[in-house]
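Asker: prediction below, plus the sequence it came from.
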Amino acid sequence: MKKLLFFGIIASFFIFSCNSNKKFSSENTEKLKSDTIHISNPDLEYDVIIIDAGFSTWFNSYAKPKGFYSQSYLEARNRTWIMEWNNRARNPIRYGNIFDMTIDYDNTTNYGYHVNYMIYNYLVYFQLTNKQQLGGFQARL
């Protein structure tokens, strides 16, 4: 009887743990159809355009679904990585022309989850495909 009860508890724990990942299922994953991604919000007067030949394929294959990271996590990574990106963009002699232009990212503005999510994923993609590390946090999948 004890073995049956123990087996029942283990089985119910296993079933519960399998259902706990529904929040991050493939149904919650946004798919990109173009290599030019345009994100804008006229209320906040920002406009983000990402043009990179391999980003949509990478995003559709590797990006974690929305909701996987918190907005504060994304903002912390974006602040650090964008600060280093801008430093390298301002020093093309030292870092080369891989950083075409600076990114205007105001730490005091709430851009919302979607913008931070897309910028974060692009910066992860950029670091992994170009073998760069943009700051204290290592990009990983």
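Answerer: Sure, I can see it. Residues are numbered from 1 along each chain as shown.

Asker: C-alpha from now on. contacts and neighbour counts both.
Answerer: Will do.

Asker: now the helices: where do they sit in the chain?
Answerer: For the chain, helices defined by DSSP state H occupy the ranges 2-19, 55-62, 71-89, 92-95, 113-130.

Asker: reformat the ones you listed as JSON lines; add mean neighbour count.
Answerer: Listed next are the helices of the chain as JSON lines, based on neighbours: other CA atoms under 10 Å:
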{"stretch": "helix 2-19", "mean neighbour count": "10"}
{"stretch": "helix 55-62", "mean neighbour count": "16"}
{"stretch": "helix 71-89", "mean neighbour count": "18"}
{"stretch": "helix 92-95", "mean neighbour count": "11"}
{"stretch": "helix 113-130", "mean neighbour count": "19"}
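
Asker: okay, pairing it with this:
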Amino acid sequence: MKKILTLIFVLAAFSAFAQHNSQNSLDWAGTYKGIMPCADCEGIRTIITLTEKNEFSVRMQYLGKKANEYKYSGKVVWNSGESIITLITKGDNSKEYYFVGEGYIQKLDSDKKKIDGDLEEMFKLKKADEYELIVFDSGFDFWLNSSGHSISQYSNEYLRSMNISYVQEWNRRNIMGDRRFESYIDYDTFEDYNKDFNYKLFMYFKYFEEKNRLKLIPGTGRF
């Protein structure tokens, strides 16, 4: 069974269940992403992760706004005999409803009905591809594209080795309580991550170092 990696990015991959409704017939656990409609911004970039332990986490970014990022988590409850889940937020017990389809989830209204109209399709979040690294920091893509480096400069073996070292140090600082390292990274050293994934993860660590003016691994250069 593959795992989810969440930080400011997510790795999506899970295995399937058995029969009848979406809960036991679809490969529903995983990470879903999309841009939902917004009344006073350019859109809401949304990433929802559902786990087989019936837990969820949500990250939302209001595009075009300064104070634009929000996150929350809680438990997933399946409506008996239906392909509908209720997301109950930890703390205030607020509820959201989603229809679970093949490869997507769709936000419903407070009556658990689909939101009709021209924007209906925008309320669907598509399941992320396996081993897709989703970085929430809006500055990362620009930095990556202007870094002057390319994936061809590195072997996958080198990237994997460096990522293992970076992840170990990141997780150590996370456990020590440094809030800059907001999530524990579950990077499986036995998993055969592809080169695109390893390169993007490696470059994210470099971006994080430069942005925060620190070295996660002493003795390493900028690249």
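Answerer: On my side now, so go ahead. These numbers were taken from a predicted model, which means no experiment stands behind them.

Asker: related to what we said a few turns ago, for Thr36 of structure 1, find the nearest of the helices of structure 1.
Answerer: Among the helices of structure 1, helix 55-62 comes nearest to Thr36 of structure 1, with 8.2 Å by CA to CA.

Asker: residue range for that closest one in structure 2?
Answerer: Here helix 55-62 of structure 1 aligns to structure 2 at residues 140-147, judged by TM-score structural alignment.

Asker: what separates the matching stretch from the chain centre, distance-wise?
Answerer: The chain centre lies 19 Å from the centre of stretch 140-147 of structure 2; the measure is CA atoms, centre = their mean, to the nearest Å.

Asker: trace Trp170 of structure 2 over to structure 1, please.
Answerer: Trp170 of structure 2 maps onto Trp85 in structure 1, by TM-score structural alignment.

Asker: my guess is its match meets Gln132, correct?
Answerer: No: look at Trp85 of structure 1 against Gln132 with CA atoms under 8 Å: they stay out of range, at 10.2 Å.

Asker: which residues sit in contact with the residue nearest the centre of structure 1?
Answerer: Centre of structure 1 computed as the mean C-alpha position; nearest residue by CA atoms, centre = their mean is Asn121, 3.0 Å away. If you count contacts by CA atoms under 8 Å, 6 or more residues apart in numbering, Asn121 of structure 1 has them with Phe59, Ala63.

Asker: ok, now Tyr69 of structure 1?
Answerer: With CA under 8 Å, 6+ apart, Tyr69 of structure 1 has no contacts at all.

Asker: how close does it get to Ile10 of structure 1?
Answerer: Applying CA to CA, to the nearest Å, the value for Tyr69 of structure 1 to Ile10 of structure 1 is 29 Å.
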